[in-house]
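>>> Sequence isn't available, so here's the structure alone:
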């Protein structure tokens, strides 16, 4: 975690369930370089990440 303040964040990856391939959250990158998952429901253990640009 960076000592800089988090001011803005943008989603850089979709978090998908490995078993069902459904969207379960987004991975955000903050202005200070920190990464943080934002879950749509509860955190999942078996996930895969897909770049947002690949989903378009």
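Structure's in. What do you need? Because the structure is a prediction, the values reported are computed rather than measured.

>>> only C-alpha atoms for contact and neighbour calcs from this point on.
OK.

>>> What strand or helix carries residue 53?
Assigned by DSSP states H and E, residue 53 belongs to helix 52-55.

>>> do the same with residue 28
Secondary structure assigned from DSSP H and E places residue 28 in strand 23-30.

>>> On the C-terminal side of that strand, identify the next helix or strand.
Downstream of strand 23-30, the first helix or strand assigned by DSSP H and E is strand 35-39.

>>> The structure to be compared is supplied as follows:
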């Protein structure tokens, strides 16, 4: 199990993703865009919209 966690936190994929996230964050800071606050609801607690609402007749 530790090996699986290491892949997510220290592996090549993590390093590549972290580098891209840092570039985005640096750009956000350069353009004085505020950081979004963390959502009070976890992603899995947010109810999806009904598909019927998006339909156009």
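Ah, there it is. It should be emphasised that the depicted structure is a prediction, and the values quoted were computed from it without experimental measurement.

>>> Quick TM-score on the pair, please.
Once superposed, chain against chain, the TM-score is 0.22 (TM-score structural alignment, normalised by the length of the first structure); 27 aligned residues with a Cα RMSD of 4.4 Å.

>>> contacting residues around the helix holding residue 53 of the first structure?
With contacts defined as Cα atoms under 8 Å, 6 or more residues apart in numbering, helix 52-55 of the first structure is touched by 11-14.

>>> Looking at these, which are in strands?
Using DSSP state E, the subset of the contacts of helix 52-55 of the first structure located in strands is 11-14.

>>> Out of the residues you listed, who's the most crowded?
Neighbour counts for those (other Cα atoms under 10 Å) peak at residue 14, which has 23 neighbours.

>>> In contact with the nearest residue to it once chain neighbours are set aside, which residues?
Spatial nearest neighbour of residue 14 of the first structure, excluding adjacent residues (Cα to Cα, 6 or more residues apart in numbering): residue 26 at 4.6 Å. By Cα under 8 Å, 6+ apart, the contact set of residue 26 of the first structure is 11-15, 37-39.

>>> do you know how far residue 26 of the first structure is from residue 48 of the first structure?
11 Å (Cα to Cα, to the nearest Å).

>>> got it, and residue 29 of the first structure?
17 Å.

>>> Those two: which has the busier surroundings?
Remark: of residue 29 of the first structure and residue 48, residue 29 carries more neighbours, 18 against 15, as counted by other Cα under 10 Å.

>>> what number of residues lie near residue 15 of the first structure?
Using other Cα under 10 Å, residue 15 of the first structure has 25 neighbouring residues.

>>> Surely it and residue 28 touch.
No - judged on Cα atoms under 8 Å, residue 15 of the first structure makes no contact with residue 28 at a distance of 10.4 Å.
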